[in-house]
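Visitor: no letters, just coordinates:
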């Protein structure tokens, strides 16, 4: 996964020392957002934990909206194989089984907790999010687009009915931050019967 270039990149372009500081702040942000509740959605708290000043955060990210957008894009820079992987199976059935397993890992990952926490804490709905945190909303869209793109590409190299990837895509919610992965086990006609062992457990219990 790689963060998109261009207008989504928040704040100033730092030098090498600034890059290290910026990465440290974003790493702390992901750790706190993944492990904490709504109280963790605080730029000042994250800055304090990262041992930087609010002025440093403003210089590097612009404002709170720029900071949350950068934190979300940092997922694209760091998630990698912890959330996704290259397919191994050569059959459609094997790819579907691998996708379901990857979805469970994604839902159970700290990155999903980060997005869930931000979505729940920053705004009550999409309209409010776009109004109050437009760059954050745009970064969430970029994350979703990247997620779905990699999902579709997972079926490259195997001969499938044109509708199969679309049916499989219904296995996953439209974005990170979904409250439950129950769709994995029941919303598509090509899901496995009986369910494999990993799909009979819930990472949220």
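Guide: Arrived safely. The structure presented is a predicted model; accordingly, all values stated were derived computationally and were not measured.
Visitor: rest of the way, CA atoms for contacts and neighbours
Guide: Noted.
Visitor: residue 54: how many residues sit nearby?
Guide: 16 (other C-alpha atoms under 10 Å).
Visitor: which residues does it contact?
Guide: 44, 47 (C-alpha atoms under 8 Å, 6 or more residues apart in numbering).
Visitor: distance check, it against residue 176.
Guide: Residue 54 sits 29 Å away from residue 176, taking C-alpha to C-alpha, to the nearest Å as the criterion.
Visitor: now residue 97
Guide: For residue 97, the distance to residue 176 (C-alpha to C-alpha) stands at 20 Å.
Visitor: try residue 185
Guide: Taken as C-alpha to C-alpha, the span from residue 185 to residue 176 is 17 Å.
Visitor: what's the answer for residue 69, then?
Guide: Distance, residue 69 to residue 176, using C-alpha to C-alpha: 15 Å.
Visitor: compare the two and say which is more crowded by neighbours.
Guide: For the pair residue 69 and residue 176, the greater number of neighbours falls to residue 69 (23 against 20), based on other C-alpha under 10 Å.
Visitor: alright, now check it against this:
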């Protein structure tokens, strides 16, 4: 039986509504990201997010759900991008044959540094938000499932290079590495103050020294291979 022809006008109307809905959702998420970054999760209200986004309370609820759900969505949409880039970087390393701890450190840190250096105000807000919550244990359950799976794949690769290292030592060196990265991204004003010279324009300017610093710490902290 022949299928009825699709009405082009109806199709365009539907596409238009979907596009407007996606644009509104992005506006809500962007506004929430800025609010959470500037004031912290506890201090932000849905009303503030609605005002920042220029929408009604109902629109925020429709696109974001509760404040907890909205917070999780704000974190997840950035993490998806980072996880994909880090996974791709690791796959390239493994496809190329032998690699070092420094290669792993660079593959893990570089995507975040590159994104944070683009000048996108929303990614700057995200970096500010992560710097705010990373030292507060209450937020770990919300970020654990977002960040830890890919982090564990990198830990597994470091363990292959240093098989005598304990699980605690491996987790510690990765955590300290991430802390160093977040510090460089969040602010470089103290570097300028202590050095008496202008700081780099972007986090990516510190890629080499950051990777060298973290690699040196990891290699010193973990027990060497027996063959070394």
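Guide: Perfect, I can see it now. A quick note: this is a predicted structure, and the numbers were derived from the prediction, not measured.
Visitor: and the TM-score between them?
Guide: Once the chains are laid over each other, their TM-score by TM-score structural alignment, normalised by the length of structure 1 reads 0.53; 160 aligned residues with a C-alpha RMSD of 4.4 Å.
Visitor: can you tell me the SS state at the most centrally placed residue in structure 2?
Guide: The central residue of structure 2, meaning the one whose C-alpha is nearest the mean C-alpha position (C-alpha atoms, centre = their mean), is residue 79 at 4.6 Å. Assigned with DSSP: H, G, I helix; E, B strand; the rest coil, residue 79 of structure 2 falls in the helix class.
Visitor: state the distance from it to residue 217 of structure 2.
Guide: Between residue 79 of structure 2 and residue 217 of structure 2 the computed distance is 26 Å (C-alpha to C-alpha).
Visitor: same deal with residue 110 of structure 2?
Guide: 17 Å.
Visitor: more neighbours: which of those two?
Guide: Between residue 110 of structure 2 and residue 217, counting by other C-alpha under 10 Å, residue 110 is the more crowded of the two (21 against 14).
Visitor: nearest spatial neighbour of that one, chain-adjacent residues omitted?
Guide: Among residues not flanking residue 110 of structure 2 along the chain, residue 207 sits closest, at 7.0 Å (C-alpha to C-alpha, 6 or more residues apart in numbering).
Visitor: what's around that neighbour, how many residues?
Guide: For residue 207 of structure 2, using other C-alpha under 10 Å, the count is 18.
Visitor: and if you look at residue 179 of structure 1?
Guide: Under the neighbour criterion other C-alpha under 10 Å, residue 179 of structure 1 is assigned a count of 12.
Visitor: list the contacts of it.
Guide: For residue 179 of structure 1, the set of contacting residues under the criterion of C-alpha under 8 Å, 6+ apart consists of residue 116.
Visitor: enumerate every residue touching residue 30 of structure 2.
Guide: Contacts here follow C-alpha under 8 Å, 6+ apart; on that basis residue 30 of structure 2 touches 53, 74, 122.
Visitor: could you pull out the helices for structure 2?
Guide: When secondary structure is read from DSSP state H, structure 2 shows helices at 8-39, 46-53, 57-64, 67-95, 101-116, 121-133, 140-161, 167-186, 189-195, 207-221.
Visitor: gap between the longest one and the chain center?
Guide: Just to be clear, that refers to helix 8-39 of structure 2. The chain centroid and the centroid of helix 8-39 of structure 2 are separated by 21 Å under C-alpha atoms, centre = their mean, to the nearest Å.
Visitor: can you list contacts of stretch 76-87 of structure 2?
Guide: Under the criterion C-alpha under 8 Å, 6+ apart, external residues in contact with stretch 76-87 of structure 2 comprise 107, 108, 111, 112, 126, 146, 147, 150.
Visitor: buried ones in that stretch?
Guide: Along stretch 76-87 of structure 2, these residues count as buried under the neighbour rule (16 or more other C-alpha atoms under 10 Å): 76, 82, 83, 85, 86, 87.
Visitor: what about that stretch, how far off from structure 1?
Guide: In this overlay with structure 1, the average offset of stretch 76-87 of structure 2 from its partner residues is 3.9 Å by mean C-alpha distance after the TM-score superposition for structure 1.
Visitor: ok, residue 57 of structure 1 touching residue 48?
Guide: No: applying C-alpha atoms under 8 Å, one finds residue 57 of structure 1 not in contact with residue 48, separated by 10.5 Å.
Visitor: which one's more surrounded, the two?
Guide: Set side by side, residue 57 of structure 1 and residue 48 show more neighbours around residue 57, with 22 against 14, by other C-alpha under 10 Å.
Visitor: skip the chain neighbours and tell me the closest residue to that one.
Guide: Closest residue in space to residue 57 of structure 1, ignoring its immediate chain neighbours: residue 47 at 7.1 Å, by C-alpha to C-alpha, 6+ apart.
Visitor: that neighbour -> structure 2?
Guide: Using TM-score structural alignment, the equivalent of residue 47 of structure 1 in structure 2 is residue 50.
Visitor: ditto for residue 73 of structure 1
Guide: Looking across to structure 2 (by TM-score structural alignment), residue 73 of structure 1 lines up with residue 76.
Visitor: residue 114 of structure 2 versus its match, what's the distance?
Guide: If you measure residue 76 of structure 2 against residue 114 of structure 2 using C-alpha to C-alpha, the figure is 19 Å.
Visitor: what does residue 125 of structure 2 give?
Guide: When C-alpha to C-alpha is applied, the distance between residue 125 of structure 2 and residue 114 of structure 2 equals 15 Å.
Visitor: more neighbours: these two, which one.
Guide: Relative neighbour count places residue 125 above the other of residue 125 of structure 2 and residue 114, with 22 against 15, counting by other C-alpha under 10 Å.
Visitor: can you pull the contacts of that one?
Guide: 33, 34, 37, 38.
Visitor: what's the neighbour count on the second one?
Guide: Yep, that's residue 34 of structure 2 we're talking about. For residue 34 of structure 2, the neighbour count with other C-alpha under 10 Å is 23.
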